[in-house]
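[1] Predicted structure and sequence below. I'll ask about it afterward.
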Amino acid sequence: MALMSKRMGPVICLLIMVMDIVAGILGIEAQVAQNKERNMRVWIFECREPSEAAYKLGLAACILLAIAHIIANVLGGCVCISSTEEYTRSSPNKQIAAASLIFSWIILFIAFSLLVLGTVSNSRSRQTCGFSHKHLFVIGGILCFVHGLFLVAYYVGASAARAEDDHIFKQQRPAGPFPLPV
């Protein structure tokens, strides 16, 4: 089992990064499609027609971002740290995993919100008039790239912390006439 996880680690990291990069590119392409639509601007207010292409690209970016986050969290496992004392006593791998997990959730919340806002504003049923929201897709797309970096850092840190815990557990296992199975 451990050998398989060592072999699959780089594949999982690559999968996470590719999904986040594609989500980021789709977000930026949604912005390009949105900018092609007709709009009227007066000072800081803007009225524009929705873009079906921007809607589809934004929706695809949201879905890929969410799937990448779910994959990293499920396969990375749980890095449980309940207090600052436990955090300071933890191994550097566990600290990196915990910090990366927190930052990945924050970035996910911001990027997903921006992508959803851009996608909803391009829904067919609405023509929006209001404050200019020109860069929602671009900022959300760029944050997808950053999100991928933090997810890979989380997955690597969590995997290394789990391997350290397994190694410590094997060393502390009692040796007797009936050793515990591995």
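    Yep, that arrived. Numbers count the residues shown, from 1 in each chain.

[2] From here on, just use CA atoms for contacts and neighbour counts.
    Noted.

[3] Now do the same for Y87: helix, strand or coil?
    The three-state label given to Y87 by DSSP: H, G, I helix; E, B strand; the rest coil is helix.

[4] gap between it and L143?
    Using C-alpha to C-alpha, to the nearest Å, one gets 27 Å for the distance from Y87 to L143.

[5] Included below, for side-by-side comparison, is a second structure:
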Amino acid sequence: MASKALGLLVCALILALDIVAGILGIKAEAEQDKEKHLRLWLFECKEPSHEAFMLGAAAIGILVIAHLVANLLGGCSVCATDEIKNASTRKQIAIAFLAFTWIIFAVGLGTLVIGTMANRKSRASCGMSHHNFLSIGGIASFVHGAFALGYYVTATMAT
């Protein structure tokens, strides 16, 4: 009974962290859009937003924590390709969730970093447009939560 309660707590923690990271990414995009900017095709001149930078940095940190929690507490121990081929169906599904979790994490983290770095104080210049990167990273955080939850559940069921 205690293990079920702990499992539910971990699932809630993973989902909460990813949801918070997603909301922060979307709020950072909204703060970035409040700044004045001049856009010409792919090039953009704009003032950086300190609030967008701080919200983006927080979203990055929380997404990393959510990913670490899911991966460290999931505990899937199959790493070699021979072990994957001989693993049970549940372990193979857990490995598929793990792979998707890493891919979505990389996309979400990358877009959040690009969007956040575009709002550094030293970036008050013209350059390539970094529009919507923060909101894409926020949405990727929501998707990461779904796959991380799927990974945690299937990995713990397989053990």
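    Yep, it's here. Computed from a predicted structure; not experimentally measured.

[6] Y87 and L143 of structure 1: which has the busier surroundings?
    L143 (23 against 16; other C-alpha atoms under 10 Å).

[7] What's A54 of structure 1 aligned with over in structure 2?
    Superposed on structure 2 with TM-score structural alignment, A54 of structure 1 falls opposite A52.

[8] Just the element for its match, please.
    helix 50-74 (DSSP states H and E).

[9] quick one on the thing from earlier: around the match of A54 of structure 1, count how many other residues there are.
    Neighbour tally, A52 of structure 2, other C-alpha under 10 Å: 29.

[10] is it true that it touches D33?
    No - using C-alpha atoms under 8 Å, A52 of structure 2 is not in contact with D33; the gap is 9.0 Å.

[11] Quick one: residues contacting the match of A54 of structure 1.
    Counting by C-alpha atoms under 8 Å, 6 or more residues apart in numbering, A52 of structure 2 touches 27-32, 116, 119.

[12] Distance of it relative to K27 of structure 2?
    Distance from A52 of structure 2 to K27 of structure 2, by C-alpha to C-alpha: 8 Å.

[13] Longest helix in structure 2, please.
    Under DSSP state H, the helix in structure 2 containing the largest number of residues is helix 2-33.

[14] And that one, what's buried?
    7, 10-11, 13-33 (16 or more other C-alpha atoms under 10 Å).

[15] likewise stretch 126-146 of structure 2?
    129-146.

[16] just stretch 35-51 of structure 2 next, same as before
    Here stretch 35-51 of structure 2 shows 44-51 as buried, counting by 16+ other C-alpha under 10 Å.

[17] Who's the closest spatial neighbour of the residue opposite A23 of structure 1 in structure 2 once aligned, skipping the chain neighbours?
    Mapped onto structure 2 by TM-score structural alignment, A23 of structure 1 lines up with A21. Once flanking residues are discounted, A21 of structure 2 sits nearest to A59: 4.3 Å by C-alpha to C-alpha, 6 or more residues apart in numbering.

[18] in a strand, that's where C47 of structure 1 is, yeah?
    Yes - according to three-state DSSP, C47 of structure 1 belongs to a strand.

[19] Contacts only, for it.
    Here C47 of structure 1 is in contact with 39-41, 127-130 (C-alpha under 8 Å, 6+ apart).

[20] In CSV: those residues, plus secondary structure and distance to Q171 of structure 1.
    Listed next are the contacts of C47 of structure 1 as CSV, based on DSSP: H, G, I helix; E, B strand; the rest coil; distance: C-alpha to C-alpha, whole Å:
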residue, secondary structure, distance to Q171 of structure 1
N39, strand, 67
M40, strand, 70
R41, strand, 69
Q127, coil, 65
T128, strand, 63
C129, strand, 65
G130, strand, 64
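
[21] Taking these, tell me the two that lie furthest apart.
    R41 and Q127 (13.6 Å; C-alpha to C-alpha).

[22] which helices and strands does the longest helix seen in structure 1 pack with?
    The longest helix of structure 1 (DSSP H) is helix 136-172. The contact analysis (3 or more C-alpha pairs under 8 Å, 6 or more residues apart in numbering; DSSP states H and E) places helix 136-172 of structure 1 against helix 2-35, helix 52-76, helix 92-121.

[23] Can you lay out those as a markdown table showing distance to K170 of structure 1?
    Output for those, formatted as a markdown table (distance: least, C-alpha to C-alpha, whole Å):
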| stretch | distance to K170 of structure 1 |
| --- | --- |
| helix 2-35 | 13 |
| helix 52-76 | 21 |
| helix 92-121 | 18 |
